[in-house]
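Colleague: Build me a structure from this.
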Amino acid sequence: MTNILFAAGPDRWAVYEAPLRAALDGFGLDYALRCEAEPETVDYIVYAPDSEVRDFTPYTRLKAVLNLWAGVERITGNKTLTVPLARMVDEEGLTQGMLEYVTGHVLRHHLGMDRYIMNPDHRWDPVVPPLASERPVTVLGLGTLGTACAGALAGLGFPVSGWSRTPREVEGITCHHGPDGLTKALAGAEILVLLLPDTPATQDLMNRETLALLPRGACIVNPGRGPLIDDAALVEALDQGQVGHATLDVFRREPLPQDHPFWAHPGVTITPHVAADTRVPSASRVIAENIRRGEAGEPLLHLVDRAAGY
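Modeller: This next block holds a predicted model:
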C-alpha cells in the first residue's frame, strides 16, 4: 500500500480530500491518504510551504514531496529535504487562470480602459488606442506560465518579446536572455509582464536602473512574485511618470500592510493574489499523476532544480 500524507493544513484538507481520493481512485492505486501519519510509514507528502512539517529527516521511507503551489522558494533551501521535490504545474487550472489574468490586464492597459471606468467628472474624452500590432509587450520569464501568456498575447496581435536568464526559443516570440538581453527586452516594453520565480538572482530585478530602461509611461503587470520589484523604486518611477501604471497581484508581505504606499497611490491597482490560484480538481489530478508515475517507476513531472531555485 502507498501511504500519502497530506501536509498542507486542515483547511486545505477539507477541500482536497475528496478530489484527491477521486483522482487517486481513477488510477486504481492501492493507497492510504491521511492528514496524520507516522513519519516512517509515509511514501509521499502532498505539501504546502506553510505546512507545519519542516524537518523531513524522520520520513525515512519518503519518495517525493509534491508541492501544491507553483512557488517553491520557501522550501528549496530546506537541507532536510533530500528526496525529489515537484512543484505544481497545472495547465488545466493554474496556467489558464494566469493566462486570463494577464491578457485581461494587458488589454485593459492597452485600451486605456481606466480612463472611462474611473471617470467621476463624466468627461467625454475620446482617445483612440493604437492597434495591438503597434503596442510592444515584454514578458519576463519564459517558463510554463510565461510561455503560455506570451503566446496568447502574440495571438492577439501584440509584438511580444520574452526574456529568460538562459537561452530559450518560443515560436512567435522574440526571445532574449542574460543581462544584455534584459536591456533589450525592457527598452521596447510599453507593457511589461513579470512572470519570473523568486530566486536570489531575480529579487529586485526591477529597480531604479531597470525601471529607467522602460519607455516612459510604460505599464507593469506583476502576477509573478512580489520581490521581483523594488517597492520604493517603483513608487518613485510612478511619481515621476516613468511608469504610467502598475497592476500588482503579489507582494513582499501578504496581505499587503494597510500603511503600504501602494494602497494610496493612484498609479497602482492592487489585486489580492488571485491571478492564478490553484484549482483543487485539476491540481488533485496533477498530484495523483505524479504518485502514479512514482509507483510505476516513471520520471516525475515538474521536478524542481534545487540549484536554480525553481
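
Colleague: can we go C-alpha only for contacts and neighbour counts from here?
Modeller: OK.

Colleague: Next, the contact list for the residue most central in space within the chain, please.
Modeller: Nearest to the geometric centre of the chain sits residue 224, at 4.2 Å (CA atoms, centre = their mean). By CA atoms under 8 Å, 6 or more residues apart in numbering, the contact list for residue 224 reads 194-197, 249-250.

Colleague: Setting aside sequence neighbours, what's the nearest residue to it?
Modeller: Nearest residue to residue 224, sequence neighbours excluded (CA to CA, 6 or more residues apart in numbering): residue 195, at 4.3 Å.

Colleague: neighbours of the one you found, just the number please.
Modeller: Residue 195 has 26 neighbouring residues, counting by other CA atoms under 10 Å.

Colleague: Let me have the contacts of residue 224 in CSV, extended by secondary structure.
Modeller: Formatted as CSV, the contacts of residue 224 follow (DSSP: H, G, I helix; E, B strand; the rest coil):
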residue, secondary structure
194, strand
195, coil
196, coil
197, coil
249, coil
250, coil
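
Colleague: how about this one, so we can line them up?
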Amino acid sequence: MTVNVLFAATADRWDQYAAPLRAEIAAAGVEAHLATDIPADEVDYIVYAPNSDVQDFTPFSRAKAVLNLWAGVEGIVGNPTLHLPLCRMVDPALTQGMVEWVTGHVLRLHLGMDSHIGAAPGTWEPVAPPLAFDTRVTVLGLGVLGAACASALAGLGFDVAGWSRSPKVIDGLTCLHGDDGLREALARADYCVLLLPSTAATENTLNAATLAAMPRGARILNPGRGQLIDDDALLQALDAGQIAHATLDVFRVEPLPMDHPYWTHPSVTVTPHVASETRAAYASKTVAENIRRGETGMPFLHVVDRSAGY
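Modeller: From the prediction side, this is the model:
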C-alpha cells in the first residue's frame, strides 16, 4: 500500500529534500507518494517546517504524525489545531554541527585567539592561556544537543556541569537540576553555553539577576534561542565587565537588525544562525525512519511533550 507524504515547507526546502527524502523512504522499505500538493484528507504523514503555509491541521483527518524538519518546535507546538503526534528533528549531522560550533568558540575564547588574530605586526606577548583542566563550563540544557556539547567539552578536559529542569544522569558530567541547581550551575560558569528550548519557562533565563550570579568576567555562548537572554541586561553586564564576552548565534529578530548594539559592541561576536543546520541528506533518514515506524506499528522517535513545550 502506498502512503501519502505531504511535504509542507518552503519551495527551497523542497528542492533540497525531494530526492534524498524519496531515496531514504524507499530504503526504509516504504512505498510512498511524496509531494507538495496532496489533498488534506488523503495525507498519511506531514513533513513540516513551521514557516510552511500549512497552519490549520484540522483537515488532515487520516494523518498519523507531523514530522518536523527543525530541531525547535516553538513555532508549532502551541497550534490549537494540531491533533497529531509531533516529532522534532534529531539527526547526527545536526548534533555534530552544534558540537563543532560550541567547542570551536569555547576554544577560541579560552585560547585568546582573537587577540592574536587582531594583533598589530610585531606584537609579541607570550602569555600562555589557561588549561581546560582549570576552566569551568556550564551547559544550560541537557537535551540531545546540550548533552553532546557538554560531553565533547568534558572530553577536551574542561570541568563541565550541565543543568536541566528535571534530573538527568550523563556519564562524565556533573548534572544539576531545579532552581537550586541553576544557582549552582551559574555560580561556577566561567563559560555558559545556552542550549535550552524556547518556552515560557526559559524566557530570559539569563537576566540581570542570573548574570550577576555568574563569576565576574564570565563568557556566554548562545547557539540555542534568542529568547533565552534579556538583551538589555546582557549589554549592561558587558559594559560593567561582569560578563567579559558574549558569542551569539541566535536572536529575537533575525536577521539581527543593523542598528542593534550587538553589531558594534567590542565584547560581542555575532554569528548568523549557523551553529547548526538541518541538512537534507541526514535529516531525511530521521524522517524516513519515523514513517517506517508509523507503518509497522512502532512508536515514533523524538515525540514532543506538549505540556513541556519541547
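
Colleague: follow-up on the earlier one: tell me how far the residue nearest to residue 224 of structure 1 lies from residue 227 of structure 1.
Modeller: Counting by CA to CA, to the nearest Å, the separation of residue 195 of structure 1 from residue 227 of structure 1 is 12 Å.

Colleague: ditto for residue 278 of structure 1
Modeller: From residue 278 of structure 1 to residue 227 of structure 1 the distance is 21 Å (CA to CA).

Colleague: do residue 82 of structure 1 as well
Modeller: If you measure residue 82 of structure 1 against residue 227 of structure 1 using CA to CA, the figure is 27 Å.

Colleague: Neighbour count for those two, which is higher?
Modeller: residue 227 (20 against 13).

Colleague: Next up, the contacts around the more buried one.
Modeller: 198, 202-204, 251-252.

Colleague: Pull the most distant pair out of those residues.
Modeller: The distance between the two most remote of the contacts of residue 227 of structure 1 (CA to CA) is 14.2 Å, for 202 and 251.

Colleague: out of those two, which sits in the busier spot?
Modeller: Per other CA under 10 Å, whichever of residue 202 of structure 1 and residue 251 has more neighbours is residue 251, with 21 against 15.

Colleague: Hmm, that one is touching residue 225, no?
Modeller: Yes: here residue 251 of structure 1 reaches residue 225: they are 6.8 Å apart, a contact under CA atoms under 8 Å.

Colleague: tell me the secondary structure for residue 21 of structure 2?
Modeller: Going by three-state DSSP: residue 21 of structure 2 is helix.

Colleague: when you align them, which residue in structure 1 goes with it?
Modeller: In structure 1, the residue matched to residue 21 of structure 2 (TM-score structural alignment) is residue 20.

Colleague: Any idea how many residues pack against that match?
Modeller: 23.

Colleague: now do residue 204 of structure 2
Modeller: Residue 204 of structure 2, neighbours per other CA under 10 Å, totals 18.

Colleague: do the same with the one 10 residues further on
Modeller: For residue 214 of structure 2, the count of nearby residues is 23 (other CA under 10 Å).

Colleague: So what's the residue count around residue 220 of structure 2?
Modeller: For residue 220 of structure 2, the neighbour count with other CA under 10 Å is 25.

Colleague: To which residue of structure 1 is it aligned?
Modeller: That one, residue 220 of structure 2, aligns with residue 220 by TM-score structural alignment.

Colleague: check contacts around its match.
Modeller: Counting by CA under 8 Å, 6+ apart, residue 220 of structure 1 has contacts 191-194, 243, 245-248.

Colleague: Which ones among the residues you listed lie within strands?
Modeller: Judged by DSSP state E, strands contain the following of the contacts of residue 220 of structure 1: 191-194, 243, 245-248.

Colleague: Looking at structure 2, which helix is longest?
Modeller: Identified as the longest helix of structure 2 according to DSSP state H is helix 92-110.

Colleague: angle of it against strand 243-248?
Modeller: Orientation check (axes from the mean of the first three to the mean of the last three CA atoms, to 10 degrees): helix 92-110 of structure 2 against strand 243-248 gives 150 degrees.

Colleague: Moving C-terminal from helix 92-110 of structure 2, which element do we reach first?
Modeller: helix 113-117 (DSSP states H and E).

Colleague: need the next SSE after that following helix, C-terminal direction.
Modeller: strand 136-140.

Colleague: nearest residue to residue 21 of structure 1 other than its sequence neighbours?
Modeller: residue 33 (7.6 Å).

Colleague: Show the contacting residues for that neighbour.
Modeller: 3-6, 21.

Colleague: before we move on, what about residue 97 of structure 1?
Modeller: 275-277.

Colleague: List only buried entries from those residues.
Modeller: Buried subset of those (neighbour count, 16 or more other CA atoms under 10 Å): 275-276.

Colleague: Residue 53 of structure 1: which of the contacts of residue 97 of structure 1 is nearest?
Modeller: residue 277 (22.2 Å).

Colleague: Please report how far that closest one lies from residue 157 of structure 1.
Modeller: 27 Å.

Colleague: Likewise for residue 189 of structure 1?
Modeller: 15 Å.

Colleague: neighbour-wise, which of the two wins?
Modeller: Ranked by neighbour count (other CA under 10 Å), residue 189 of structure 1 and residue 157 place residue 189 first, with 24 against 14.

Colleague: if I look at that one, how far off is residue 134 of structure 1?
Modeller: Distance of residue 189 of structure 1 to residue 134 of structure 1, given as CA to CA: 11 Å.

Colleague: In the stretch 151-300 of structure 2, what residue spans correspond to helices?
Modeller: 178-187, 208-212, 231-240, 280-296 (DSSP state H, counting those that start in this stretch).

Colleague: Those helices: which one's closest to residue 105 of structure 2?
Modeller: For residue 105 of structure 2, the closest of the helices of the stretch 151-300 of structure 2 is helix 231-240, at 18.0 Å, according to CA to CA.

Colleague: Just list the residues touching residue 292 of structure 1, thanks.
Modeller: 27, 29.
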